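Chemist: no sequence on hand, only this structure:
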């Protein structure tokens, strides 16, 4: 399927996710306010870290090998079995650690040991969250886009309805509980969709580990673990800094800025993942890779510039509509945040070459360095400029990241040019 076709089909799932996210953000903003929003963001970062850690063996590596072994059903099943078994082992070990250290982890993540039950909920749900991620990755690698779209729609609706129901019933605690369990509930719907689209039962996904595939998936797991640690940890450190220096309300405003960015970039970033990760994995010719990169940039750059301009022009109405008037102080940082969004999207196109070609060392180094850079710039500029400085740090980080990614692409193209064609 073409990039345009992928975007249009994926847009159905994204539209559903976008609408549910808008409704959910509105409910949370009205019911818990900026301060509660900051606490939710802190636990969300912690949960994201745990989930990404446990699901590292079953995400990007599965997409790559499923696409790479196209037409070789036995090899695909070997890759799935290896990934599923590794994922189950890691998720169960992680769940055990969460149960043992539930109180210290609750204290560290949200400064409230009395809410350690949230860590227990996450531990119970973790294996199902990992299995859901595995099935979605297989559908992506097989380019079963209709089934993938349906699974994403189901997941978005289930997560949103769970969150809205629990926050309406029990306020902030309900919202936090929804973060822990909603992805695991989506597994049931994903499994039903998967069984209709793929000739493989869930039981057949578990079995003997293939040593070579384990090593290959391990490289992708290292990349996933790097993201699992660096990105959410950086967000937690930045949020803590803002809360300590300006209060949890400011931290909640910063969290709202990030949420608007995530919602704004949802269509573009999800399309990049769905289309470019398996597409780049297939390409071994540097000239073809160069053409695909140009097509990607020509496609996403006008879109992100247009959407950013529209958001900036309607920023007052958008904040009141999506959140509430209590979040209007964030408008001072809106322009810098949108600039960061533009630079982020443009830099992600070349960045996907690292993931698709398993450039583990480069990926790990850049992820760590730019997480440190983002945190440092946010702290530095926010000390003198407040919330606006935090958004400026975000924009500057992705300006530097984008330049770095093009050096990475040039290195990859040079390496591919030295490899003789099969």
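Modeler: Looks like it arrived, so ask away. Not measured: the values here are computed from a predicted model.

Chemist: from now on I want contacts and neighbour counts done on CA atoms only, so please keep to that.
Modeler: Noted.

Chemist: tally up the residues packed near residue 32, please.
Modeler: 17 (other CA atoms under 10 Å).

Chemist: and if you look at the one 10 residues further on?
Modeler: Here the count is done by other CA under 10 Å, and residue 42 has 27 residues near it.

Chemist: tell me how far it lies from residue 239.
Modeler: Using CA to CA, to the nearest Å, residue 42 is found at 7 Å from residue 239.

Chemist: same question, residue 262
Modeler: In terms of CA to CA, residue 262 sits 16 Å off from residue 239.

Chemist: neighbour-wise, which of those two wins?
Modeler: residue 239 (26 against 15).

Chemist: which element, helix or strand, includes the more buried one?
Modeler: Secondary structure assignment for residue 239, by DSSP states H and E: helix 211-246.

Chemist: in the next helix or strand after that helix, what's buried?
Modeler: Once the chain leaves helix 211-246, the next helix or strand it forms, by DSSP H and E, is helix 248-264. Neighbour-count burial for helix 248-264, counted by 16 or more other CA atoms under 10 Å, picks out 248-261, 263-264.

Chemist: now, among those, which is nearest to residue 317?
Modeler: Comparing those against residue 317 with CA to CA places residue 260 closest, at 13.2 Å.

Chemist: roughly how far does the closest one sit from residue 216?
Modeler: 36 Å.

Chemist: residue 252 now?
Modeler: On the measure of CA to CA, residue 252 and residue 216 end up 40 Å apart.

Chemist: just residue 333 next, same as before
Modeler: Residue 333 is 42 Å from residue 216, by CA to CA.

Chemist: put this next to the previous one:
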């Protein structure tokens, strides 16, 4: 019981720090740089996520599973640890190769009006910073697997608060593209701190006399495949949509839409953290117990619905105040975009309970097929709806996309879980 209370406490602290930091950094970007700053900051986060998503959403999920048992001195622990770190590093190189292979597409927004040499240095600093941030997420997965939650919270806090402090103390005096690199550098510092933590906690195994069999890589590969589909179908799709909107409108109008998306991301981050810390581990523990799994999923699914509806209704009623709180008065004109954004968020967040079943049951092909279908539907809807509805067409597409996701998730539940 005491262990559960400690875990819940550190989970709450982690969620609180991330939520407050997200609110603070968005507010500071809005104050110092306005809608243009919000747009570029969101674009930068999406660029960074292209590097981090496969390692963190794929390899690290596997690491948490395989490093949770056994002793850090065991051969199994050593093999999975170093296999995970190697796969993380290779994923980083592939992602950076993709980004720098198409610099005009991925980097143009950050390198406008700079010389070639300045652009080269910007790319180098981004590569180093994104590599350290991604490897740090791997180290966080290790302490999470070993139930060292306070160190996981510590690392997350350093990354979150570091970025906020950089934006606050520079007071809008730096060019946006340079400021983004400083934010990344502040987050990267956590890697060196976590390296020290793992060393002193004796969670950093030696490389001596280690041979990694192919079976270890195969165990981690299925998680990489699911994470790859998330990159292609979520991160790259979001990057494409944002680029499409910037081209159709301008940075200011795109920033208004992104402000609403940022509000969505703030409460979604809290919700996702709760699900990943409290619901997903229970699903994983019951994966081979059909009756218990069925009962838990059904109860959680219907328990979450009224709470979500009430919370999102409150956000809708306070939307003008929320925009003022998180940004400034320039963003209040975006309040009309909340209608379909919140409806889509309701469908998406409610369906998460069911879509987690696909991950926990390792239905890789189904997961990838769902991600591809969802992304193609979203791109098609945006391209069709933007012309007649303007910016609101994007939020309508968002609502339709996740209504379809919820319908798919319920069909999956009925076929694989419900008798």
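Modeler: That came through fine. Everything quoted here is computed from the prediction, not taken from an experiment.

Chemist: so if I had to pick from residue 333 and residue 216 of the first structure, which one is more boxed in?
Modeler: residue 333 (20 against 17).

Chemist: could you list every residue that touches the more buried one?
Modeler: 387, 388, 389, 391, 392 (CA atoms under 8 Å, 6 or more residues apart in numbering).

Chemist: pull the contacting residues for the residue mapped onto the third one from the second structure.
Modeler: In other words, residue 389 of the first structure. Matched by TM-score structural alignment, residue 389 of the first structure corresponds to residue 393 in the second structure. Neighbour list for residue 393 of the second structure: 382, 385, 386, 387 [criterion: CA under 8 Å, 6+ apart].

Chemist: thought residue 320 of the second structure was touching residue 336?
Modeler: No - shown here, residue 320 of the second structure and residue 336 do not form a contact pair, counting by CA atoms under 8 Å, at 9.5 Å.

Chemist: which of these two has more neighbours?
Modeler: residue 320 (19 against 16).

Chemist: who are the contact partners of the residue mapped onto the more buried one from the first structure?
Modeler: Correspondence of residue 320 of the second structure to the first structure, assessed by TM-score structural alignment: residue 316. Counting by CA under 8 Å, 6+ apart, residue 316 of the first structure touches 328, 331.

Chemist: now name the helix or strand holding residue 316 of the first structure.
Modeler: Going by DSSP H and E, residue 316 of the first structure is in helix 315-322.

Chemist: can you give me how far that helix is from the chain middle?
Modeler: Centroid separation for helix 315-322 of the first structure versus its chain: 25 Å, with CA atoms, centre = their mean, to the nearest Å.

Chemist: secondary structure class for the residue lying farthest from the centre of the second structure?
Modeler: Residue farthest from the centre of the second structure, counting by CA atoms, centre = their mean, is residue 209 at 36.0 Å. What DSSP: H, G, I helix; E, B strand; the rest coil gives for residue 209 of the second structure is coil.

Chemist: gap between it and residue 78 of the second structure?
Modeler: 10 Å.

Chemist: helix or strand right after the host helix or strand of residue 54 of the second structure?
Modeler: Assigned by DSSP H and E, residue 54 of the second structure falls within helix 2-54. Counting by DSSP H and E, the next helix or strand C-terminal to helix 2-54 of the second structure is helix 60-67.

Chemist: okay, that following helix sits on what stretch of the first structure?
Modeler: The aligned range for helix 60-67 of the second structure is 59-66, by TM-score structural alignment.

Chemist: give the contact list for the closest residue to residue 85 of the first structure other than its chain neighbours.
Modeler: Excluding the flanking residues, the one nearest residue 85 of the first structure by CA to CA, 6 or more residues apart in numbering is residue 206, at 5.6 Å. Residue 206 of the first structure makes contacts with 80, 81, 82, 84, 85, as judged by CA under 8 Å, 6+ apart.

Chemist: of these, which belong to helices?
Modeler: 80, 81, 82, 84, 85 (DSSP state H).

Chemist: a markdown table please, covering those and showing neighbour count and distance to residue 150 of the first structure.
Modeler: Shown next, in a markdown table, are these (neighbours: other CA atoms under 10 Å; distance: CA to CA, whole Å):
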| residue | neighbour count | distance to residue 150 of the first structure |
| --- | --- | --- |
| 80 | 28 | 21 |
| 81 | 22 | 24 |
| 82 | 25 | 26 |
| 84 | 26 | 22 |
| 85 | 19 | 26 |
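
Chemist: ok, these vs residue 129 of the first structure, which is closest?
Modeler: Of those, the one sitting nearest to residue 129 of the first structure (CA to CA) turns out to be residue 84, at 12.1 Å.
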